[in-house]
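# let's see this in three dimensions:
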Amino acid sequence: MLLFWVFFTLFSVVTSEYNVPISQVYANTQPPKGMADDEVIEENHGNSKKIIIISLIAASAVLTVVLLLLCCLWVIRMKRLKKSTKDMQLQLDVSKRRSLVPVLSKLNSLRMGGKKGNVPVLEYNLLVEATNSFEESSKIGEGGLGRVYKACLGENVLAAVKIVNVGADKEFQNEIGWLSKIQHQNIVSLIGSSVHEDTKFLVYEMLQNGSLESHLHGATRGSTLNWSLRMKIALDIARGLEYLHERCDPAVIHRNIKSSNILLDSTFSAKLSGFSLAVTAAMQNKNDLKITESLGYLAPEYLLDGKLTDKSDVYAFGVVLLELLTGRKPVEKLSPTHQLSVVTWAMPQFTDRTKLPDILDPVIRDKMDPKHLYQVAAVAVLCVQPEPSYRPLITDVLHSLIPLVPVDLGGSLRIA
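Presented below is the predicted three-dimensional model:
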């Protein structure tokens, strides 16, 4: 309607000079007395050319105005779209960090010493109080980067405080660097950090059910994890890795996927932790990397040649999947001088369907649809292939697992 009104107005203005009564127009078409016919034709031809030129000018003017209006509308639309995208991303970031809102809102601002990037710097005395001076009863674990203690911050808000090992300054900075930028529901969140003299601390959200390693290989020997929960955990890990490999720019290689770095919350939703060794896909120089990870999870090409790609994470994911299926550790010590990896042990048996049910963890044996078992076993076998090019992308793994997980656990499987 707006464009029609503009066109009509411009046309009226341009042609107003030529709006004369029809009778006069008719009179003007009659040749004056004494004028020859060829003169009349020439004059009429000249008038026709003028009319055509004026029409072209009018049409060009209208077209120019229309194009200008369309450009303005496009610019306005792009600005609104950009603002809408920013608002959506902000809402997404807020929703992803909703579990941290109670923590951050209840922390006393006077006990904070500013920020390091996007990560709050917490006062050392606050951590001492929150962990009862790091007493042994508060200790909940120990990893490659240091000991972890349960802490109570503010009004009964629980957190996990890690005392970083001496000499791990680079890993400390790397952990802060990545977790201050990465926000995903399947990646652990960093609440803050602290430095006291030569000791450094990292403070994470508390995940009540601890690590996957403690459930599979601890006192309960996997009894807390039924088939559906194990598939949910595998799906959550795949989602976290898919975010790192496909959604981050540049892509991030976790480089330290293992069951002890997979943490479980109160609903057994899994989150990736342990980003102290993470690198971008471009950082593949063997001289820049230290092979410090657990050997059972290392891809052959990385272990032998230092070649690091996203397929290295896929291999480690495959080892975790074998742990979930068999209940075995990544490396079993058979004697003081002989060890057997779960990959070497499982691969010959996983290729034979008749043997597959017999080598499963007894907790889940005969408690799933056999078709689902064969599908998961096939995914695991593909992930731990010695040749990286034969391994699937984590996106393909993700889409393979979604139909095997019940809807109420985050998949698409509907159970009758």
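
# for the rest of this, base every contact and every neighbour count on C-alpha atoms.
Fine.

# pick out the residue closest to the middle of this protein.
Tyr243 (2.8 Å; C-alpha atoms, centre = their mean).

# what's near enough to touch it?
Residues counted as contacts of Tyr243 (C-alpha atoms under 8 Å, 6 or more residues apart in numbering) are His184.

# doesn't it fall inside a helix?
Yes. Counting by DSSP: H, G, I helix; E, B strand; the rest coil, Tyr243 is part of a helix.

# which residues sit in contact with His372?
His372 neighbours (C-alpha under 8 Å, 6+ apart): Leu404.

# what about 6 Å?
His372 makes contact with no residue, according to C-alpha atoms under 6 Å, 6 or more residues apart in numbering.

# can you map out the helices along the stretch 151-300 of the chain?
169-179, 212-217, 227-242, 300-305 (DSSP state H, counting those that start in this stretch).

# other SSEs contacting the helix or strand following the last one?
Next in sequence after helix 300-305, counting helices and strands by DSSP states H and E, comes helix 310-326. With contacts defined as 3 or more C-alpha pairs under 6 Å, 6 or more residues apart in numbering; DSSP states H and E, the packing partners of helix 310-326 are helix 370-383.

# check which residues of the helix it packs on are buried.
Leu373, Tyr374, Val376, Ala377, Val379, Ala380, Val381, Leu382, Cys383 (16 or more other C-alpha atoms under 10 Å).

# for the fourth one, which non-adjacent residue is spatially closest?
Taking C-alpha to C-alpha, 6 or more residues apart in numbering as the measure, Ala377 lies nearest to Phe350, with 6.6 Å between them; neighbours along the chain are not counted.

# isn't Leu340 right up against Arg328?
No. Assessed by C-alpha atoms under 6 Å, Leu340 is found out of contact with Arg328, at 10.7 Å.

# looking at these two, which one has more neighbours?
Neighbour count, other C-alpha atoms under 10 Å: between Leu340 and Arg328, Arg328 has more, with 21 against 15.

# and the closest residue to that one other than its chain neighbours, how far from Leu216?
Once flanking residues are discounted, Arg328 sits nearest to Val342: 6.8 Å by C-alpha to C-alpha, 6+ apart. The spacing between Val342 and Leu216, counted by C-alpha to C-alpha, to the nearest Å, is 14 Å.

# before we go on, could you also do this sequence so I can check it against the first one:
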Amino acid sequence: MADELGAAQHEIDMYIRLIPLIALVDGSNNRRVTVTEGEPSMVPSCSDHHTRFPSRVVEFIDLHVQGAAKPGEIAGKSVTVDLQEGKIMDIEAVLKLCIHTEKNYPGFRRFDFFQIMEATDGFSEKRKLGKGGFGTVYKGHLHDGLTVAMKRFDADAAIFDFKTELQLVSIHHGNLIKLLGWCIHEKERILVYEYIQKGSLDRTIFRKTKGALLNWSKRLQIIKGIAEGLLYLHKHYWIVHRDLKPNNILLDLDTNPRIADFGSAVTLVSDVAEEHTGRVVGTSGYIAPEYASQGIYSLKTDVFSFGVLVLEIISGRRNFTMELQGDTVGNLVRDAWHMWRDEKLHELVDPALSDGYDSPVIIRCTQVALLCAQEDPADRPTMTDVTAMLNSESILLSDPKEPTELTNGGASADSSSSYTGQSSKTIDITITSSAPVSTRIRIIVDRDLTGEKYNQQLLYSRIDIDGCKKMIDSSSLCIGIPK
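Next up is the predicted model:
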């Protein structure tokens, strides 16, 4: 209890130290600075194409503090300030936290920085496994023969990005990534994880050459493993991952899935809690409708993402949404529902599976996935129900409701298989600069029906600049910037 009170006092001290820093911002800067309340988070994501959906424009401003020798230096201590989260990264505080955690968890150990440098060849590009919004992950080979994944945090990562990730030390499950150790050296903050040999799920299911390696038995094993991992997080810790997608599912040598990259995760006060945030994070195509539009999240937020993920594992296709046409669930969910209704689920199944699958099992998995991907969270089952439905054929399943159709000339109810026989590649790009805007552009490159080449066509783009939304067609790449 004394340790917990001490940690709470330190947290309050950091908030107090932030107040005068904001008050002393140079008045010559005309840009508006908004400090929002930070929310609990979990492991920083380092997966590729990680996308944030801010409800307001994201600004990072150089602070000119009166009486300080250098910007960002308080009482002689080097700190990093993230005004959006209202947090100060105090290296000394993080160091104390890691030492305290190591004492309480003997298996969690400290790594020497020079040992990490040697293991990663000085953080060389050839060792890079992935990069996300909070840092970069590198593959490292230690002297004892152990291969690990080392997450090197960016300089602007907030304190909760690092601090709450340490909760993984106490969470042990066969379908969750394992945290092994830490390293704090000057301004470097590094966490060390077990290395998962086969990499992320997206590198397999979306590639024809590798997708064939995942037969239906292995895909079902992956689906059930992810469900068990989520159930463990929800039932025992009330943790919402909030960015469940193939990039964040790692496969070991036995094709067992490990949920990773908890950068968007939060802990609820109960298993039925529903909370609201002004800072919506996640990845397009997997984010629940109520969370994307209203910032409302609960355990049912992960259930929606799980449903989309299952449909992708079954079909080998990505789900993408057309937000400007009122799309709330994505093309894959909509197509799958029409195929399920018309009893044409054979059109949904990944061609790489050929005929090597059990039709009744795939039909059941698809129906469970559609129930998970319902637009109304009240219509979605809990992960307890999901695991029961996947493991027992005696449980009767209800019929999933039809997804909302697209507006503005979108798909009609009769176009049940508008994407059959096609595959598409979605690239989410976040562009940031010194200007006070955050711009996200989605580019979809569609493969023609012969599968021999790409059409090199910009099918859909969305740009958010101070709330302004623009559509760009393939005939013009000129972007209108509002005054």
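
# trace Glu205 of structure 1 over to structure 2, please.
The pairwise alignment with structure 2 assigns Glu205 of structure 1 to Glu194, based on TM-score structural alignment.

# OK, contacts around the residue nearest to its match when sequence neighbours are not counted?
Using C-alpha to C-alpha, 6+ apart and skipping residues adjacent in sequence, the residue nearest Glu194 of structure 2 is Val148, 5.0 Å away. Counting by C-alpha under 6 Å, 6+ apart, Val148 of structure 2 makes contact with Gly140, Tyr193, Glu194, Tyr195.

# any idea how far the last one lies from Ile259 of structure 2?
If you measure Tyr195 of structure 2 against Ile259 of structure 2 using C-alpha to C-alpha, the figure is 13 Å.

# so the two - more neighbours on which side?
Ile259 (26 against 20).

# what do we get in structure 1 for that one?
By TM-score structural alignment, Ile259 of structure 2 lines up with Leu272.

# show me which helix runs longest in structure 1.
The helix spanning the most residues in structure 1, taking DSSP state H as the definition, is helix 37-96.

# can the helices of the stretch 151-300 of structure 1 go into TSV with extra columns for mean neighbour count and distance to Asp93 of structure 1?
TSV is the format used below for these (neighbours: other C-alpha atoms under 10 Å; distance: least, C-alpha to C-alpha, whole Å):
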stretch	mean neighbour count	distance to Asp93 of structure 1
helix 169-179	17	13
helix 212-217	20	26
helix 227-242	23	15
helix 300-305	14	34
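
# how about those helices, which one is nearest Ile52 of structure 1?
helix 227-242 (63.4 Å; C-alpha to C-alpha).

# please name every helix or strand in contact with the closest one.
helix 394-401.

# what's the helix it packs on in contact with?
Ala238, Glu242.

# that helix vs helix 310-326, what angle?
Angle, helix 394-401 of structure 1 to helix 310-326, by axes from the mean of the first three to the mean of the last three C-alpha atoms, to 10 degrees: 30 degrees.

# where's stretch 272-289 of structure 1 relative to the chain centroid, distance-wise?
In this view, stretch 272-289 of structure 1 has its centroid 17 Å away from the chain centroid, taken as C-alpha atoms, centre = their mean, to the nearest Å.

# one more: stretch 308-316 of structure 2?
The answer for stretch 308-316 of structure 2 is 17 Å, by C-alpha atoms, centre = their mean.

# and the contacts of Val148 of structure 2, which is closest to Gln294 of structure 2?
Of these, the one sitting nearest to Gln294 of structure 2 (C-alpha to C-alpha) turns out to be Tyr193, at 34.1 Å.

# right, and the closest one touches Leu180 too?
Yes. Tyr193 of structure 2 lies in contact with Leu180 (C-alpha under 6 Å); the separation is 5.1 Å.

# the residue mapped onto Val148 of structure 1 from structure 2 in helix, strand or coil?
Alignment note (TM-score structural alignment): Val148 of structure 1 maps to Val137 of structure 2. Secondary structure assignment for Val137 of structure 2 (three-state DSSP): strand.

# now for Val137 of structure 2: which residues touch it?
So Val137 of structure 2 contacts Lys128, Leu129, Gly130, Met150, Lys151 (C-alpha under 6 Å, 6+ apart).

# rerun at 10 Å
45-47, 123, 127-131, 149-153, 190-193 (C-alpha atoms under 10 Å, 6 or more residues apart in numbering).

# show only the entries of those residues found in strands.
128-131, 149-153, 190-193 (DSSP state E).

# ok, back up a step: overlap of the contact sets of Tyr195 and Ile259 of structure 2?
The contact sets of Tyr195 of structure 2 and Ile259 overlap at Ile177, Lys178, Leu250 (C-alpha under 10 Å, 6+ apart).

# can you pull the contacts of the match of Glu205 of structure 1?
Lys139, Leu146, Thr147, Val148, Ala149, Met150, Ile177, Lys178, Leu179, Leu180, Gly181 are the contacts of Glu194 of structure 2 under C-alpha under 10 Å, 6+ apart.

# neighbours of Met88 of structure 1, how many?
12.

# then Ser335 of structure 1?
For Ser335 of structure 1, the neighbour count with other C-alpha under 10 Å is 8.

# and for Thr280 of structure 1?
19.

# ok, it to Thr199 of structure 1 distance?
Distance from Thr280 of structure 1 to Thr199 of structure 1, by C-alpha to C-alpha: 27 Å.

# can you tell me the closest non-neighbouring residue to the corresponding residue of structure 2 for Tyr297 of structure 1?
Aligned by TM-score structural alignment, Tyr297 of structure 1 pairs with Tyr286 of structure 2. With sequence-adjacent residues excluded and distances taken as C-alpha to C-alpha, 6+ apart, Tyr286 of structure 2 is closest to Ser305, at 4.9 Å.

# wait, isn't that neighbour in contact with Gly285?
Yes. With contact defined as C-alpha atoms under 10 Å, Ser305 of structure 2 counts as touching Gly285 (8.4 Å).

# what touches both of the two?
Lys245, Val329.

# any idea how far Gly135 of structure 2 is from the counterpart of Gly327 of structure 1 in structure 2?
Alignment note: Gly327 of structure 1 maps to Gly316 in structure 2; criterion TM-score structural alignment. Noted for Gly316 of structure 2: a distance of 29 Å to Gly135 of structure 2, by C-alpha to C-alpha.

# quick one: neighbours of the match of Gly327 of structure 1, just the number.
Gly316 of structure 2: 23 neighbours (other C-alpha under 10 Å).

# mind checking how far it is from Gly6 of structure 2?
Taken as C-alpha to C-alpha, the span from Gly316 of structure 2 to Gly6 of structure 2 is 50 Å.
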